[in-house]
Each structure stands twice: as C-alpha cells, then as structure tokens.
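Asks: Build me a structure from this.
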Amino acid sequence: MTTSPRARIGIVGTGAVFPAYARGLAALPGLPVIRVADLDLERARTAAAEWNVPAWGGTEELLADPDVDVVVNITTPGAHADLTDAALEAGKHVYVEKPLAATTEEARRNLATAERTGRLLGGAPDTFLGSAAQTARAAVDAGLIGRPFAATSFVRSSRAQTWHPDPTFLFKRGGGPVLDWGPYHIAALVNLLGPIRRVVGATGNAELEIPVTAPERRVERIDVEVATHATSILEFTSGVLATAVYSFDIWDTDLPHIEVYGTEGTLQVPNPNHFDSPVRLKRRTAEEWTEVPPVLPPSTPADATGFYRGLGVQDLVGHLDGDAHRASAGFAFHVLDVLERLQDASLADGVAEIASSTERPAPVRGARPVVG
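Replies: You can find the predicted model right below:
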C-alpha cells in the first residue's frame, strides 16, 4: 500500500549541505524530495541523479511547480532573504537553512511576507530537536542541576579552508563563526534556558587573509570581511548569565561545547551541530560524571555516514498538521537578533538590549521525562 505524502519537498541549493538534507529527509516518512534546483544546472542534474530526485532545473521552475508544497532554502546566507520572499510569494511554505537571513532587516521582511501570504516559515538549526538537546532540556526541567544560574558556550574553527572547495561565503556578510556556528549554540541555549534579553562583547580577527588548502579547492586565498573571533556575555530573561566564545581562529581546544551550571550540579551538553551524543551530568555531591538516559531514540541511524538534516522540515509540516512549531521563524529570528548584536560587538558599545523575544520551544512530542 502506498502512503500519500504529508508534503512534497523542493530543495533550492545543491552544494555542500545538500546531501545532509537529502539523506535526512529520505529517512523521514511522508516528506519526498520531488525537485531540486541550483544556479549551476549541471550540479542540480548530478544531485538529482545521485539522490533519485525525479525533477531538477532552475529556481524559477521549482517555484512554479504546483506539486512542490515546501521549499527548503539551502542557498548561501546572502541569498536567503530574496529566495525566501520569492518562494512565499509563489505560495510555498519555506524552511530556511541558518541563519534565517543575513541581517535582521532582511529577516523582518521575510516575516512580513509570510504573514501577508499566509504561508508558514521556519528556520534552522533543527539540531535542538534531536535526542541530545531534548535530553539536556528534560534534565534541566527535572531539576537535576537545581536552579541554572550560568552557562558556557564555545566554538572552535571548523577548519573549512582545509576541506571545503570554496569557503569564501564563511568569511563574508552572513558568515563568520557567529553566524555560521553561533545559530547551533544560541538555539540550544534558548531551548534550555529561554530567551536572551541583553548582550555585551567584543570581536576581532587573528588574520585578514585566509589560505585555502582543500584538495579540490576552487580558490587559493580569501579576504576576510567579518569578525572571526567573538567573546560575549549573554543575559537571559531568566537571569542566567552565559559566557560565549565563537572563533574561526582557535584551531584546537579541550573545552566543552556547552555546559550549564546549576545550584546542584553541572550539565555538559554535546556538540549542538549533531543530534545524538551523550549528555553528561555531575551533581554537587557526586564523585563521577554520569550519562543522562536519552529521552528520545537516536535521530540518525547507528550506521549513518555524514550529517543528517530534516527534523526542522518535519517540524514545519507537523505544525501544518496541528503540532507546535518549534523551529519557527520567530525562534530563528530571535537567534539571529542575538547573533547580529554579537557579530560586530565592541566594548565601546556597552550592553546591547535584544529587542526581540521568543517562547521557549515546547519539548518534542514523545520525549520522556527524566527522574530527578
């Protein structure tokens, strides 16, 4: 018996992140990818053949296809806003790779277009919907570390210049460690601790020209146009204070990705760019770290190779069916609003108030509680 699709997906952008969406959506029921598009038509054709997508072509063809219900926008950050508007105007629901747009000004325009057209807009990252982030959330909610009062968040270089054939976009408007990796961390922290109300920080650069050493590189050097090192203090509406360091310049470190400190213990949260890794807990009276039992089954298969993405698309379609919208445009906008303040922060600017806010996302349906 053939099951009717819940929504038919069209993906715009078949670059480095495309396989993660193709792989992840193929593992989710009822979300077939029926068309792909790219400025490079040969790349679109190749991607369609490799992933058994029935149609391929240019963006205008995809937006005009009446069979496409949801457009997944995984173009480069500087192109996000215009494509999102065009897709919404074409009557499609849209899910956007992070960040929601290159600037909050562009993102506000997208929010207005979504409201005017009556289409649904959601945005990455979706990793906070996975087992690790939901387990950490359940541990905080159960009081396993008492009352949270502080946190740390640390990003080191992804070393993209050693493996990406053209990582230029990472060092231009809409890129940098704050807008590239920061969305994963800020989304994870807001999921754990709620919205952020003010920030203070400073940014800088270790180098203004980056050599590219990737074996199949298409460029040799990149002129850096954004801050590649940022240090910040985040104050949450709840009163929690977090220290954040987001850097493309730090090559190696043993610091944890995220830790949350409470009156009764410490919670160590794994890489928020992944769905499934152990969450570790050390209570004040304990001698050893323990693992918190996962509250959800793994979001990726045990034998998975490469990244998986798609839970955010499933979340958007689930909202169309009546469930909560967790990776919503409002949530993604708040994340971008915080990150934009951090992108070019200067101590001379003092404390910056965050104009936006958001609801703490609802726990994922089916997540089990943990026992305190």
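
Asks: Please make it C-alpha for all contacts and neighbour counts, starting now.
Replies: Fine.

Asks: Quick check: the gap between the residue nearest the centre of the chain and Tyr308.
Replies: With distances taken as CA atoms, centre = their mean, the residue of the chain nearest its centroid is Pro125 (2.0 Å). In this structure, Pro125 and Tyr308 are 12 Å apart, going by CA to CA, to the nearest Å.

Asks: Likewise for Ala355?
Replies: For Ala355, the distance to Tyr308 equals 33 Å [CA to CA].

Asks: more crowded one of these two?
Replies: Neighbour count, other CA atoms under 10 Å: between Ala355 and Tyr308, Tyr308 has more, with 24 against 11.

Asks: Could you pull up the residues touching the more buried one?
Replies: By CA atoms under 8 Å, 6 or more residues apart in numbering, the residues touching Tyr308 are 20-21, 23-24, 300.

Asks: among the residues you listed, which are in helices?
Replies: Secondary structure from DSSP state H places 20-21, 23-24 of the contacts of Tyr308 in helices.

Asks: mind listing what the residue nearest to the centre of the chain touches?
Replies: So Pro125 contacts 97-98, 183-184, 187, 312, 327, 332 (CA under 8 Å, 6+ apart).

Asks: can you map out the helices along this protein?
Replies: For the chain, the helices defined by DSSP H occupy 18-26, 41-50, 59-64, 80-89, 104-117, 131-141, 176-180, 182-193, 311-320, 329-343.

Asks: To compare against the first, here's the next sequence to fold:
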Amino acid sequence: MDKVGIGIVGLGNISAAYLKAAQNFPVLDIRAVADMNPAAAKARADEFGLRAVELDALFTDPSIDIILNLTIPKAHVEVGLRAIAAGKHVYSEKPLGIVFAEGKKLVEAARAKGLRVGSAPDTFLGGAHQTARQVIDSGVLGQAVGGTAYFMCPGHERWHPNPAFYYEAGGGPMLDMGPYYITDLVNLLGPISKVLGVSTRLRDTRTITAKERAGEVIPVHVATHVSGTLVFANGAVVQITMSFDVAGHKHVPLEIYGTEGSLIVPDPNNFGGDVQLLKTGGEWEDVATDQPYWDGNFRSIGLADMAHAVLANRLHRCNGDLALHVLEVMEAFDTSSRTGHAVDITTKAERPEALSTSLVGGKLA
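Replies: So this is what the prediction gives:
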C-alpha cells in the first residue's frame, strides 16, 4: 500500500488518542512530531517510537505530505496557514478556527495553492453514525421534520488538568462540543441555512476541582450556555443546547424526526453506541449495524480518509468546506444572540459521502 507522510504539530492531551488510532490505518506514515515545548514532543515521540524535531524542520521536511495540527484552537489557523505556505496539506483538530473569517482565509489559501484542508471531528464516520445515516437514506423516516441535540455538563474544570483554555476565546461549549453535534447533523440531514440562538455567561470565574490544580480560580471570557435552533436546507428544524452550566440532564444526545418515524443517534463524540428506530405506530427497536469502526476510538479515521483521498484524487470527507460551514454555524449563535435576529448561513457544504463508498473488505481504502 502507498503511504502518506504525516507530521504532527502539538503533542498535548489529544495527541495520544490520534497516535494510538493511527495504528489502525497503514496509509498513515508518521514521520516526525514537533511542539513549541520540545520536552513534550520528545516525551510523546519516545512513547510511540517516533522522531521529535524542531518546528521549522517539520514544516520543511520534504517527506511530509500532511501536517496534523493538534494545537489549541486559537492556534489552528496560524499553524494551518504555515503548513499551506510550506506546500503541505493540513488536517486540524476541531474546530477549524475560532473565527469564521479566519477559517475562510485558511480554506481559500489552500484552494489557491491546490492544497487540501481537513478538520475533525471524524466521529461521524463511526459505525453508529454511518448506520444512522443508512436509516435516513433508506427513506424509512419519511420527510425530515427536525430533531434535538443536547450536550450539557457542569464544565471541564472538574477533570481536565489545564482547563483554562476552555473559557478563553476559542473555548466554550459551542466551539468545544458543538463541532461533534453539528457535523453529525450535517452528515445526517445536510447543510444548514439559518440559525437562531441565545448565548449566556452566568459566571465570571470558575474554580478548578481537577486534582492537578484544585482550588485555582480561572476567568471566564466566553458564553457557557448556548441554545437555539438550526434550520436545514431541506426544511428540518433542530433544537440544540450546548452548556457548561448544567449539573445533568436526561435528553439523549441526538434525535431525528421524520413524518414516518423517529431515530435515536448515540453520542457524536464517540464512534459507536446504540441506534434506535421508532416507526409510526410501533415500538422502539435497536438497529443492527454491519458498519465498521464502531467498537473503539478511531480518532484519526478522518486523517486516514484524507490520505487515501490524496492518493485517489477524490474529495475527503472531513474537508475544509464542511468544517468552515460548521464554524460559520457555531459563530452564528453568538451573532444571533447579540443582534436578536436570525442569521442566514452563507456557506454551502454538502453532505459527506457515506463511508461505505470507499470501504474494501470492511477497511478504509
């Protein structure tokens, strides 16, 4: 099998998940890692038997085709532009950027040079979400009516060793968790045409309870409870709430409603879970899946799909247009909240192709 050279920038918490999952995809040849903190790069490189280099050396390495950008959100566009300037494709952790205009600049810069932009999340490629996609595409739900999407928790300061960035520009529940939910909804229902939203920030500070920095007080600069409505191009209307202010709730993560049935979709932050279908007049039933990538953490499948797409000269699923569309939608909640008006979405991302179109023998190819 041909391989694609990967260089990783940013060796924080999420990098271990990527490096473990990358072992499932032979197309990914990780040739070097780098970080602003050389000690962090060396430690992760030693853990996985990789080569740690200086940042400049990684960007100029001719054996590297794609830069995997795992830096913090506010650095995503800066690092992405540097990769493009170096003639590399770039795949970023979510979100694509923290401001729509900057994300658009990145996508346009790549297009001008004939390069690709990719971005997490890729969890919608998991077996559970591809199964839900199959159910919808079969027509059994009838005409799409709407749905609900909920992520609500007390905040990440309970468990994260360095949670301050979740409450700085680029943080908050919408930019942190919204990409999983909104991307999966686009996978299921198609692009979004309009957003109505309200965003609130009830506290100016948070107290860390994670043991590493327990008792430390950090400032809050972003909205921590975001709620509103997504209007899809196909006419479906989905209510959504993302919050770091709620002790707990009983809503399932995603529900999709049609004129002939309803569908429960599991947590879009995971690849697996139970999909359930209710046909009009019937009872809830589990939907069996024959889709792969449901029984583990495959957090690099989007990168692998991008690598295969480079080799095959096809569109990759976690593409820049999709990520930019999701970023515009997320930013629209704040705009709608400030102005009191609905916001029309200008980007026109398409539903990604179902994963089954590039599976060979049950494996991504």
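
Asks: any idea what Arg23 of the first structure aligns with in the second structure?
Replies: Structural alignment (TM-score structural alignment) places Arg23 of the first structure against Lys20 in the second structure.

Asks: oh, I was asking about Ile210 of the first structure
Replies: Checking TM-score structural alignment: Ile210 of the first structure goes with Arg206.

Asks: Next: Ile222 of the first structure.
Replies: Looks like Ile222 of the first structure aligns to Ile218 there (TM-score structural alignment).

Asks: which ones are touching that match?
Replies: 164, 205-208.

Asks: Next step: the residues you listed restricted to strands.
Replies: 205-207 (DSSP state E).

Asks: Just the buried ones among those residues, please.
Replies: For these, a burial check counting by 16 or more other CA atoms under 10 Å picks out Arg206.

Asks: can you tell me which of the ones in strands among the contacts of Ile218 of the second structure lies nearest to Val145 of the second structure?
Replies: Val145 of the second structure lies nearest to Arg206 out of these, by CA to CA, at 38.7 Å.

Asks: Neighbours of the counterpart of Leu336 of the first structure in the second structure, how many?
Replies: Aligning on TM-score structural alignment places Leu336 of the first structure opposite Leu327 in the second structure. Counted with other CA under 10 Å, residues neighbouring Leu327 of the second structure total 28.

Asks: swap in the one 3 residues further on?
Replies: Here the count is done by other CA under 10 Å, and Met330 of the second structure has 23 residues near it.

Asks: Next one: it from Glu102 of the second structure, what distance?
Replies: For Met330 of the second structure, the distance to Glu102 of the second structure - CA to CA - is 14 Å.

Asks: Distance of Thr339 of the second structure relative to Val238 of the second structure?
Replies: With CA to CA as the criterion, Thr339 of the second structure and Val238 of the second structure are 21 Å apart.

Asks: out of those two, which sits in the more crowded spot?
Replies: Val238 (21 against 11).

Asks: ok, now which ones touch the nearest residue to the more buried one once chain neighbours are set aside?
Replies: Spatial nearest neighbour of Val238 of the second structure, chain neighbours left out: Gly147 (4.4 Å); criterion: CA to CA, 6 or more residues apart in numbering. Residues in contact with Gly147 of the second structure, defined by CA under 8 Å, 6+ apart, are 236-239, 254-257.

Asks: Identify the residue of the first structure aligned to Gly10 of the second structure.
Replies: Counting by TM-score structural alignment, Gly10 of the second structure lines up with Gly13 in the first structure.
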